[in-house]
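Chemist: Here's a sequence, model it:
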Amino acid sequence: MSSDVLEKRYRMLLRAYPAGYRRERADELVDTLIGDEPTDRRWPSLREAASLIRGALRVHGGSTAARPTAVLLWQGIHLGAMAVLALGVLIGLDDLVEAFQFGGFSDPLTVLRNQGVHEVMVIAALAALVAGRTRTAAVLAVAAAVVPTVISPYLFLNGLPQWWAPVVATPLILVGLWRPADVPPTPRANAVLVTAGILALHLIPAGGFRRVDMSSQVVAATMVIVGIVAFLWVATADQRLLIAVAPTLLLGTLHQLGNDMSTGELLRRPDALPSLAVAVLIAGGAVVSTRLRQRTRA
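Modeler: Model (predicted):
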């Protein structure tokens, strides 16, 4: 009876794998994990559970594909476009709420003209991309950078991160139109989950330590460390995240460059990082790691 319970719990963990992989390998994996000897265990060990989840992340990242590097690059680019648009939406919503909190209700039309039109158009571009309408998403992303700026140059003149979101996303979406036929598209549910993970990374309270007391600094620093470690644990298994997160890291840097062209100031400020160089190194490291793993497997 205990082996039946253990098998059921192993199979629950295996649901983290793509459906096709489960159909082909689930029985083999369960037999290997349980073994031939009778056991009284009712739960997988923490090490086994972590290994299964990490293995599922690798499979989602294309490790079992015929061309894992191609899957990494093309799906990573698609996920990067989604993530940067989603981050632009998140920043824009935060700024809209703040604008209305601090006097925006006295002149709501100005707030909507300055920020609302852009927010709606970026949301539309993101929705089209999630729905798989890549060409429509490309048109909407270009429009989100141009039309709101014509209506009101507020976001452009201030170089706000949400204005940069469609600008950064547009070339990624256009490049994605040339995805090779033998590289499968990113499953929608997986793409949404990856995007949510990248947004969670950006919600870590990494800034403003100097403005709070020591105990709050310790709590915030702990959250930063735990959040980054968790993200890296996932991203080093599913390395598409390392490609996808790179363009989102550029939004803050582009905003700072727009407000202060001094690279010295940019490098002195901890919230200015990751910079373009860091983003490129992250993406490059993911590609090199995948190619080395592919050679080892061959």
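Chemist: CA atoms for contacts and neighbours, from now on please.
Modeler: Will do.
Chemist: element containing the residue nearest the centre of the chain?
Modeler: In the chain, the residue lying closest to the centroid (CA atoms, centre = their mean) is Ile198, at 3.2 Å. If you go by DSSP states H and E, Ile198 is part of helix 188-202.
Chemist: Give the next helix or strand downstream of that helix.
Modeler: Counting by DSSP H and E, what follows helix 188-202 is helix 214-235.
Chemist: what's the next helix or strand after that next one packed up against?
Modeler: Next along the chain after helix 214-235, taking DSSP H and E as the criterion, comes helix 240-259. Contact analysis of helix 240-259 by 3 or more CA pairs under 8 Å, 6 or more residues apart in numbering; DSSP states H and E lists helix 68-101, helix 161-176, helix 188-202, helix 263-268, helix 276-297 as its packing neighbours.
Chemist: To check against the first, give me the structure of this:
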Amino acid sequence: MTDPLEGRYRRLLRSYPRAYRQERADEIVSTLMELAEPGQRHPTVREAAALVLGGLRARAGAHRRHTPGAVWAGALHLGVLFLLVDAGASALAQAIKVVVSLGGYPRPPTLMQWAYLATAVLIGVTVAAAASGRRHLALALTVLAIVAQHWAPDNTTMNDVPLISGVLWPLPLAAVGTAALLRRQVPAARHAMRWLIAIPGALIIMPTQLPVLFSPQSWAWSLFRHQLLLLLAALLACLLYGLVDARIPIAAGILMLGYPLAPVLDWVLTWPPGSGLSDWAVGVLLTYGAFFAATFAVGTLGARWQTRR
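Modeler: Below is the predicted model:
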């Protein structure tokens, strides 16, 4: 009959991939049983946490990244995918808006409407190429998407307040990140095509994408506020997940890089003598600064810790 403690250890080991369990489960359980106190019937909290975290790290492939540089390269790859998904969500919102507007009026799309549709398709193909590790193709497609985006400028504003202040930045930042990865050996994402499913998910989570589809404006503002809360929860989850995979908080920081650029550039380009940043812009920059410091600190410490284990 299996010892109750041994059975509980084996249940905790289910957090590891099956191949890993088949190879090392008996060895791990044997070691833990030797270290157990006489009469012990339950794993300690420390043992349980270590087994679960170790299993999650194994599933995330942390054991395949042996240096902090490899972790940062993997984080940049994920960050590029996050940026492309964010850009895809914005383009999808505009494409849906075009389709809805054409539904009631049987007329051919205008050049700008074609540009919205083409941008959405291009970014979807780019996400698939980047996730599959075809970086040269992904870089070329990203440049094409930037050109298409130029012909389909974002017009999602309410009362002259820009809802998507960073909408133009994900694609250029993704292009820079992809170019930086051309000479790095970074494995392709697992289940690469599933990243396409993330685009409609980002349409719901990322703020200011979905409200462009709604009228009256009161609905859009309400939805916008709820999306901000969802985004905050998602970013906090990314920070916590750094305990499992150090790439995730770094990638989240890369995703948000474009958003504070808008108030900074607005101040630089429209700055008259004697003026300064508005209180809103200062608050935005301080918030983003704190977030970037947290993500990169957690990612850096996590990369060093996980590659030493």
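Chemist: what's the TM-score for these two chains?
Modeler: TM-score of the superposed chains, computed with TM-score structural alignment, normalised by the length of structure 1, equals 0.68; 279 aligned residues with a CA RMSD of 4.8 Å.
Chemist: Contact partners for the closest residue to the residue nearest to the centre of structure 1 other than its chain neighbours?
Modeler: Excluding its sequence neighbours, the residue lying closest to Ile198 of structure 1 (CA to CA, 6 or more residues apart in numbering) is Val245, at 6.4 Å. Neighbouring residues of Val245 of structure 1 by CA atoms under 8 Å, 6 or more residues apart in numbering: Gly80, Ala83, Ile198, Ala279.
Chemist: Same check for these, but in structure 2.
Modeler: Retained in structure 2: Gly80, Ala83, out of these (criterion both residues aligned by TM-score structural alignment, their matches' CA atoms under 8 Å).
Chemist: Return the distance of Ala50 of structure 2 relative to Val298 of structure 2.
Modeler: 19 Å (CA to CA, to the nearest Å).
Chemist: The two: who's more crowded?
Modeler: Taking other CA atoms under 10 Å, Ala50 of structure 2 and Val298 do not tie; Val298 has more neighbours (21 against 13).
Chemist: if we can go back for a sec, can I get the helices and strands packed on helix 240-259 of structure 1 in a markdown table including distance to Leu57 of structure 1?
Modeler: Shown next, in a markdown table, are those (distance: least, CA to CA, whole Å):
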| stretch | distance to Leu57 of structure 1 |
| --- | --- |
| helix 68-101 | 12 |
| helix 161-176 | 22 |
| helix 188-202 | 10 |
| helix 263-268 | 34 |
| helix 276-297 | 14 |
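Chemist: so which of these gets nearest Lys8 of structure 1?
Modeler: helix 188-202 (23.8 Å; CA to CA).
Chemist: gap between that closest one and the chain center?
Modeler: How far helix 188-202 of structure 1 lies from its chain's middle: 5 Å, per CA atoms, centre = their mean, to the nearest Å.
Chemist: quick one: that helix to helix 214-235, angle?
Modeler: 150 degrees (axes from the mean of the first three to the mean of the last three CA atoms, to 10 degrees).
Chemist: I'd like to know which elements helix 188-202 of structure 1 is packed against.
Modeler: Partner elements for helix 188-202 of structure 1 (3+ CA pairs under 8 Å, 6+ apart): helix 68-101, helix 117-130, helix 214-235, helix 240-259.
Chemist: Could I get those helices in JSON lines, plus columns for distance to Gly62 of structure 1?
Modeler: Listed next are those as JSON lines, based on distance: least, CA to CA, whole Å:
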{"stretch": "helix 68-101", "distance to Gly62 of structure 1": "5"}
{"stretch": "helix 117-130", "distance to Gly62 of structure 1": "20"}
{"stretch": "helix 214-235", "distance to Gly62 of structure 1": "13"}
{"stretch": "helix 240-259", "distance to Gly62 of structure 1": "9"}
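Chemist: Three-state assignment for Ala26 of structure 1, please.
Modeler: helix (DSSP: H, G, I helix; E, B strand; the rest coil).
Chemist: Do I have it right that it meets Met12?
Modeler: No. The pair Ala26 of structure 1 / Met12 is not scored as a contact, 10.6 Å apart, by CA atoms under 8 Å.
Chemist: distance between the ends of stretch 234-245 of structure 1?
Modeler: Termini of stretch 234-245 of structure 1 sit 12 Å apart (CA to CA).
Chemist: just how off-centre is it within its chain?
Modeler: Worked out by CA atoms, centre = their mean, stretch 234-245 of structure 1 lies 8 Å from the chain centre.
Chemist: Just to be sure, Ile164 of structure 2 is in a strand?
Modeler: No. Using three-state DSSP, the secondary structure at Ile164 of structure 2 is coil, not a strand.
Chemist: Now for Trp163 of structure 1, how many residues are close by?
Modeler: That count, for Trp163 of structure 1 with other CA under 10 Å as the rule, works out to 29.
Chemist: Apart from its chain neighbours, what residue comes closest to it?
Modeler: Trp163 of structure 1's closest residue in space is Leu155 (CA to CA, 6+ apart), at 5.8 Å.
Chemist: What's the separation between that neighbour and Leu199 of structure 1?
Modeler: Taken as CA to CA, the span from Leu155 of structure 1 to Leu199 of structure 1 is 21 Å.
Chemist: same check, this time on Leu249 of structure 1
Modeler: 11 Å.
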